[in-house]
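Engineer: Sequence first, predicted coordinates after that:
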Amino acid sequence: MEEIIYQKTYQEFKQECDRVVKETAESFVRLGYLLKVARDTNVLEESGYKTVAEFAEAEYSLNSTYVSRFIAINDKFAEGGYSDKLDSKYQGYGYAKLTVMLQLPESMNEELTPEMTKAEITELKNEFDAEKETSDIERLCEGANPLAYNLEDVDERSKLLYETILALGETSPELYIKIAAIAWVDKVEELVRQLPIIMVPSDTRIYSVRVTGKGRMMLACSEEKVSIINSRTGEKETYDWNDVAAAWTYAGVASELPFDKTPEEKWEKRYEKKYPVAPVQESKPKKETRVVKAEPEEEPEPQVPGQMDFAESCPEILPEDYEAEGVANEIQENENESQEFENKIQEVDNKDDDLDNTNQESDAVQQDEFPDEVERAREDVLSLIDGIRNEVCKPDITSTKIRELQSNSGYLVGQYLQNLARALYDYELTLPDKEEDE
């Protein structure tokens, strides 16, 4: 085959393709308009055709399905819903994307961008279709998310955002970890600044999130705002990034003390389960997408028929002591674990006894005599020191991280020590004079 020589640059080629696609979409809008004219006026009267479908089939080999589709595209995407011009907000999509967008509510289409691919828009449509498989009765029977507590005094608009972000954090633990790593209770402005960077790596990102008892919510994020579209009703609520930061704080990402919990520990505490083990990394990097699907509900792996009741259905082929062996082994394992645990407890008790004896011989106040205020202040100091120690002992520690550590914890160390000193001083004022003892 003879090689074809094309003189234009890629940019020129791409611009030409964009122009053709745009013209194609607009031509379909114009065709839809003309078909509507044929349907709604007497223009076909002298042609002999009785209907617009008959005319389109005979003259252009367009069956009734295509006629309906072109008319629907004009209804939805033409200026004013009845024009030969494509509405300006749908410029640049092309016929293929508009055909998929026909099946999405207007509130969802408003959040899409021409840069999105047909595959991404189709993925979004599939999420809407998936929610239709759950009936209203099934949805109501799901009840509320037990983890969505303390929302009694929150208005419904904010409650929807809080529950959606809470569900997103559970089904997207990696996203939760990224946000938890930079979230601090006293640095809300920084969280607001970082959230769009983390959640919207491209121009737009849409997260499909299934909220228990409410259905799939489409969390459409851009740099300026965040919207939630209810896939069942098409209703939309819009929020700013301050609202989203408050929702993530409700989901437990923010730290009160430096290094009080790792991001994974925060996730485990908020969702009351173990952090999922990371899958083996793919050799090929995953392509970035603007649509993130809702995670499917976890279902138990199907069992081979009879597998679950094997011992009951086939007792004749099992050893007589089958059950006894299993129970005996389990008991022995439990006894071994219990013994190890008791040994550790005994070691701790011995150390405590030694400490008590030492304290009794000195003039210092015994630990168990301190009031709650002193104990709480002391625990705060020790927790903070433990967190600093853990960070300093990490193998990847650098001078930059030490400076960050100093910046984050320097003030708190002084403040917590001052609190402890104040609590001890208040307590010492209540002690009797020691002159008689001396």
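Structural biologist: Arrived safely, thanks for sending.
Engineer: When you work out contacts or count neighbours from here on, use the C-alpha atoms and nothing else.
Structural biologist: OK.
Engineer: Just give the closest residue to Tyr250, not the sequence neighbours.
Structural biologist: Once flanking residues are discounted, Tyr250 sits nearest to Tyr162: 6.9 Å by Cα to Cα, 6 or more residues apart in numbering.
Engineer: Next, the one you found: secondary structure please.
Structural biologist: Of the three states, Tyr162 takes helix according to DSSP: H, G, I helix; E, B strand; the rest coil.
Engineer: next SSE after the one helix or strand Asp353 maps to?
Structural biologist: Assigned by DSSP states H and E, Asp353 belongs to helix 322-361. Where DSSP H and E defines the elements, the next helix or strand beyond helix 322-361 is helix 372-392.
Engineer: try it against this one:
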Amino acid sequence: MWRFESSHKRAESHYLDHVIARIEVDPHLFRHAESLLDAVGHQEPLIAQSYKTPQDIRYHAEGPFMRDHLRSMLMFLFALSEEKVHLIDIEEFRRMKGYEGEIQELEDIIKENILFFQVFIFGHDVAKWLSVTFSSKSGSRGSQLRFNTPREHQFDEAAHERVKKLAEYLDLYEHFAHQEFQGTDRETQAQFFLQYGIQVHYPHHARKISAPVFSALLTRLCHAHRLPDRDRAMLEDLIAHHMEFGSDFRVVNPTRIRRYTHMAFKRGYDADDFIDLVQACLLLDHCVGSLRLRAHGYWHESTSLVNFFQSEHDFAPRRRVEKEAEREAREKNERNQVLRDVGLDGVAMMDVLGMESGPEFGLALRRIHAGLLGQAKMPSFGRKIDAEIERRAGAFYKKMFVKGE
């Protein structure tokens, strides 16, 4: 769904790395995320187990274990919901001229579906724990310790050898963190990789959400968060395919949009709404939840989401204009209904102003509505009338706020 304008009053923009760094040191957001992690882990042993999943620093340098990844996503989610950050104030998105409305809409969708995205966060990587395999650089200490999962064990969840190596990895990392290196979690993760060269893999973990044990877990999470069955169905599709969201848009590729419109058509979803949810999941998981580490340092990758926006536009440029016209018409109808409800429509205002229908009244009404919407200064008609208009304007703002305008 397309918008051309953002309703947020812009502040000075900052790069995504700076925004995330500010969020990470916010004690309130940290405690909020940690309390939710503890609560959900206490209720669901599978979730608690997943927190200990080791992370591959090549793709997840935010911390050594999956709990760090989930915390990063939750903290950003809460920062958005608490108005501590706005997407349009992130420099990588501010640069997208003409996409301001779409970026604002993405933020609104996330804010309006906080519980939905909480379930996505807890469920999207839960099967990693049962999927962990290892490989090591040739000649590395990890290779000497035989952290190379044989191919025959990579897809066997009950493989004793693979499970044994996971336990050995956790013991090895704990020993390294306490005996061989003293530093922050991220520094320890980086040094461990440099010392041992062990790479972590999770073959086909996303698709395992459809396995009975994880499907039942997803159902319980949805029930606990009071999400309807339709949301549960969409969450299963989003989780099953979330590893493809970033790879599909490494470059601008309009043809990949058809994949998601086709999926929505098959499942009976609205294609625009489904694509919006895909973009939100990509933002939370790939852009803000996954820290990268390269020779130049740590960084967050936003290119895939930018390419997604551009691909969506290029896939159906006329659709953008059509959706904008539909949105404007819908918002105008909703606004007019609220004006009638609070007595600020033309019929009601003729009584308030004591005027007859005509050009003079039409001009006065337009000036009142312009003042109401912040487009001009509110005209004055005398103390008594001004007080009545102000009272009705307050009711108008209250109703529009409830509607999310």
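Structural biologist: That came in fine, so what should we check first? These figures come from a predicted structure and were not determined experimentally.
Engineer: tm score of chain vs chain?
Structural biologist: The TM-score (TM-score structural alignment, normalised by the length of the second structure) is 0.20; 128 aligned residues with a Cα RMSD of 6.7 Å.
Engineer: how near is the residue nearest to Tyr250 of the first structure to Tyr427 of the first structure?
Structural biologist: 43 Å (Cα to Cα, to the nearest Å).
Engineer: what's the answer for Glu312 of the first structure, then?
Structural biologist: 67 Å.
Engineer: Would you map the helices across the stretch 201-350 of the second structure?
Structural biologist: Residue ranges of the helices in the stretch 201-350 of the second structure, as given by DSSP state H, counting those that start in this stretch, are 212-224, 229-248, 257-267, 271-282, 303-315, 317-342, 346-353.
Engineer: Can you lay out these as CSV showing distance to Glu105 of the second structure and mean neighbour count?
Structural biologist: Output for the helices of the stretch 201-350 of the second structure, formatted as CSV (distance: least, Cα to Cα, whole Å; neighbours: other Cα atoms under 10 Å):
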stretch, distance to Glu105 of the second structure, mean neighbour count
helix 212-224, 24, 16
helix 229-248, 19, 18
helix 257-267, 18, 15
helix 271-282, 9, 20
helix 303-315, 12, 20
helix 317-342, 11, 15
helix 346-353, 31, 15
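Engineer: Could you save those as TSV and add columns showing distance to Pro45 of the second structure?
Structural biologist: Shown next, in TSV, are the helices of the stretch 201-350 of the second structure (distance: least, Cα to Cα, whole Å):
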stretch	distance to Pro45 of the second structure
helix 212-224	10
helix 229-248	19
helix 257-267	31
helix 271-282	24
helix 303-315	33
helix 317-342	44
helix 346-353	60
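Engineer: wait, which of the ones you listed is closest to Glu92 of the second structure?
Structural biologist: Closest approach to Glu92 of the second structure among these (Cα to Cα): helix 303-315, 8.1 Å.
Engineer: Of all the helices of the stretch 201-350 of the second structure, which one is nearest Phe122 of the second structure?
Structural biologist: The nearest among the helices of the stretch 201-350 of the second structure, by Cα to Cα, is helix 212-224 at 8.6 Å.
Engineer: and the angle for the closest one with helix 229-248?
Structural biologist: Orientation check (axes from the mean of the first three to the mean of the last three Cα atoms, to 10 degrees): helix 212-224 of the second structure against helix 229-248 gives 120 degrees.
Engineer: what's helix 212-224 of the second structure packed up against?
Structural biologist: Using 3 or more Cα pairs under 8 Å, 6 or more residues apart in numbering; DSSP states H and E as the contact test, the elements touching helix 212-224 of the second structure are helix 114-123, helix 229-248.
Engineer: That helix to helix 114-123, inter-axis angle?
Structural biologist: If you take the same axes, to 10 degrees, helix 212-224 of the second structure sits at 160 degrees to helix 114-123.
Engineer: what ranges do the strands span in the first structure?
Structural biologist: Secondary structure of the first structure (DSSP state E): strands at 205-211, 215-221, 226-230, 236-239, 291-292.
Engineer: Residues in contact with the shortest one: which ones?
Structural biologist: Contact with strand 291-292 of the first structure is made by 120-121, 123-124, 205-208, as judged by Cα atoms under 8 Å, 6 or more residues apart in numbering.
Engineer: I'd like to know which of those is nearest to Tyr250 of the first structure.
Structural biologist: Of all those, Tyr250 of the first structure sits closest to Tyr207, with 18.7 Å by Cα to Cα.
Engineer: returning to that earlier point: between Glu312 and Tyr427 of the first structure, who's got more neighbours?
Structural biologist: Tyr427 (14 against 10; other Cα atoms under 10 Å).
Engineer: ok, now how distant is the more buried one from Glu106 of the first structure?
Structural biologist: The gap separating Tyr427 of the first structure from Glu106 of the first structure is 67 Å, by Cα to Cα.
Engineer: Tell me where the second structure has strands.
Structural biologist: In the second structure, the segments counted as strands under DSSP E are 133-136, 198-201, 291-294, 297-300.
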